[in-house]
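**Student:** based on what follows, work out the 3D shape:
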Amino acid sequence: MKKLKIVQQIVNEGVVAVLRGKSAEDVVAMAEQAIAGDIKVIEVTMTVPFALQAIETLAKKYSASAAPDSDRYAIIGVGTALDPETARAAILAGAEFVVGPSLNPATVALCNRYRVPIMPGVMTVKEIQEALELGVDICKLFPGNLYSPSTISAIKGPLPQANLMPTGGVNLANLGDWIRAGAVAVGIGSDLTNEAVKTGDYELIRRRSAEYIDAYRKAKGLS
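**Tutor:** Purely as a prediction, here's the structure:
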């Protein structure tokens, strides 16, 4: 039941912050600002030095057990998980979902074994079908900047059961188009953090996060 609950929460929240940085401390600071801006799903990529340390720190602070029934609650996951070994290490560090840049059947099997949501990257209808057959609940359409929102409605013609989350190239200008086209969620990376990293003002991430959440809610007709 926990896996289904987390999948539903990711869909309900609709926006995933994909965080990369120079250190675990950088990413923790970014995540804190994103959460303060109301993005409640945080993906820490394994390209970050000591990424597992960042995941553990955030999970201890923001997980349901750490902050039950609190506005501080957030879902902390791992990204750029290339293999099952990486996924398992991240799960043990506190990751509640796993994201990969590609479809790795062994990683999917590992996550299914431990009932942890897995969102592998896909580029073709064939990969999406394979992911569905492996039991994947949400497929990451990646890199999203190679596609347009109309791609989702085209894919859903033959595969209406596929849940797609574009990542890469999603920004404030096109987020609404992706959601209205049928994306169950979107992944936001550099557009969320680039300005803050350049200026050293991480509060910009909080303000940017609030803008993304507002855009998502408007696209869903929630505000």
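**Student:** all contacts plus neighbour counts: C-alpha atoms, from now on.
**Tutor:** OK.
**Student:** check what contacts stretch 196-207 and list those residues.
**Tutor:** For stretch 196-207, the surrounding residues in contact (Cα atoms under 8 Å, 6 or more residues apart in numbering) are 29, 30, 33, 34, 35, 36, 37, 38, 192, 193, 195.
**Student:** 10 Å instead?
**Tutor:** With contact meaning Cα atoms under 10 Å, 6 or more residues apart in numbering, stretch 196-207 is reached by 21-22, 26, 29-39, 190-195, 208-212.
**Student:** which positions within it qualify as buried?
**Tutor:** Burial within stretch 196-207, assessed by neighbour count using 16 or more other Cα atoms under 10 Å, is assigned to 196, 197, 202, 203, 204, 205, 206, 207.
**Student:** following up with a second sequence; could you model it the same way so I can compare the two?
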Amino acid sequence: MSKLNEQLAALKVIPVIAINDANDAAPLAKVLVENGMPCAEITFRTPAAAQAIRNMRDAYPKMLIGSGTVLTTEQVDQSIAAGVDFIVSPGFNPTTVKYCQQRGVTIIPGVNSPSLVEQAMEMGLQTLKFFPAEPSGGVSMLKALTAVYPVKFMPTGGVTANNVDQYLSIPAVLACGGTWMVPTNLVDNKQWDELAALVKAAVAIVNPD
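**Tutor:** Down below sits the predicted model:
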């Protein structure tokens, strides 16, 4: 198993975060690190994404940080320049995948069908995002895919505190992407104590020991 896969499997949940103000990145990283979730997937759904990643990386050099919703090679370049450990895309775009491979950065592209899984495998990928997880058939669909294909999955999209355990019980699932512990409105309002409580609760759900 790759080092990244080991890190993802140890974390079990990756918070998927849209940051509107890059100045919120470092305090949010502090909340995540101090409450047992030293990782983040910062999505390129906002213009602040690249700077937010940079701020998070500067504040916590050892954090596991990925960029999400990466749709273009320009966003790949911005992600690498900002210091990401990996890149996540919502769909499977061979151009983006090839570019990441050329640049030497791991990409976890989104798939939700047998054909897409096979196309990804054809390009040498062994870790894929199952997205959007719940609308694509959820746990039963993912079980069907994992019964056939020898790849690892990171389901994202509709994963919540109520169903995350069902996804994590599938042996081929490394970790789940989730937004429920990092709601954008709480980040925007700098409600760090409320976020800390949500993060702590999420960690407790996936590590019940």
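**Student:** residue contacts, the residue of structure 2 sitting at the aligned position of residue 102 of structure 1?
**Tutor:** Here residue 102 of structure 1 is matched to residue 91 in structure 2, going by TM-score structural alignment. When contacts are counted by Cα under 10 Å, 6+ apart, residue 91 of structure 2 touches 69-71, 108-112, 116, 128-132.
**Student:** same deal with residue 76 of structure 2?
**Tutor:** If you count contacts by Cα under 10 Å, 6+ apart, then residue 76 of structure 2 has 67-68, 70, 82, 84, 86-88, 96-97, 99-100, 103, 105, 107 around it.
**Student:** quick one: buried ones out of those?
**Tutor:** 67-68, 70, 82, 84, 86-88, 96-97, 99-100, 105, 107.
**Student:** could I get the full set of helices for structure 1?
**Tutor:** 2-13, 24-36, 51-62, 84-93, 105-113, 125-134, 150-155, 175-181, 190-199, 203-219 (DSSP state H).
**Student:** among the ones you listed, which comes closest to residue 74 of structure 1?
**Tutor:** Counting by Cα to Cα, residue 74 of structure 1 lies closest to helix 51-62 out of the helices of structure 1; the figure is 5.3 Å.
**Student:** once aligned to structure 2, how far is the closest one on average?
**Tutor:** Overlaying structure 2 shows helix 51-62 of structure 1 at a mean distance of 1.3 Å from the equivalent residues (mean Cα distance after the TM-score superposition for structure 1).
**Student:** report the aligned residue range of structure 2 for that helix.
**Tutor:** Going by TM-score structural alignment: helix 51-62 of structure 1 matches residues 49-60.
**Student:** next one: stretch 163-177 of structure 1
**Tutor:** Under TM-score structural alignment, the match for stretch 163-177 of structure 1 is residues 152-166.
**Student:** structure 2: which residue goes with residue 140 of structure 1?
**Tutor:** In structure 2, residue 140 of structure 1 lands on residue 129 (TM-score structural alignment).
**Student:** so what's that match up against?
**Tutor:** So residue 129 of structure 2 contacts 88-92, 107-112, 117, 152-157, 173, 175-177 (Cα under 10 Å, 6+ apart).
**Student:** same question for residue 25 of structure 1.
**Tutor:** Counted by Cα under 10 Å, 6+ apart, residue 25 of structure 1 has contacts 31, 48, 49, 50, 51, 53, 54, 57.
**Student:** circling back: tabulate the buried residues of stretch 196-207 of structure 1 (JSON lines), appending distance to residue 178 of structure 1.
**Tutor:** Formatted as JSON lines, these follow (distance: Cα to Cα, whole Å):
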{"residue": "196", "distance to residue 178 of structure 1": "25"}
{"residue": "197", "distance to residue 178 of structure 1": "26"}
{"residue": "202", "distance to residue 178 of structure 1": "27"}
{"residue": "203", "distance to residue 178 of structure 1": "26"}
{"residue": "204", "distance to residue 178 of structure 1": "24"}
{"residue": "205", "distance to residue 178 of structure 1": "22"}
{"residue": "206", "distance to residue 178 of structure 1": "22"}
{"residue": "207", "distance to residue 178 of structure 1": "21"}
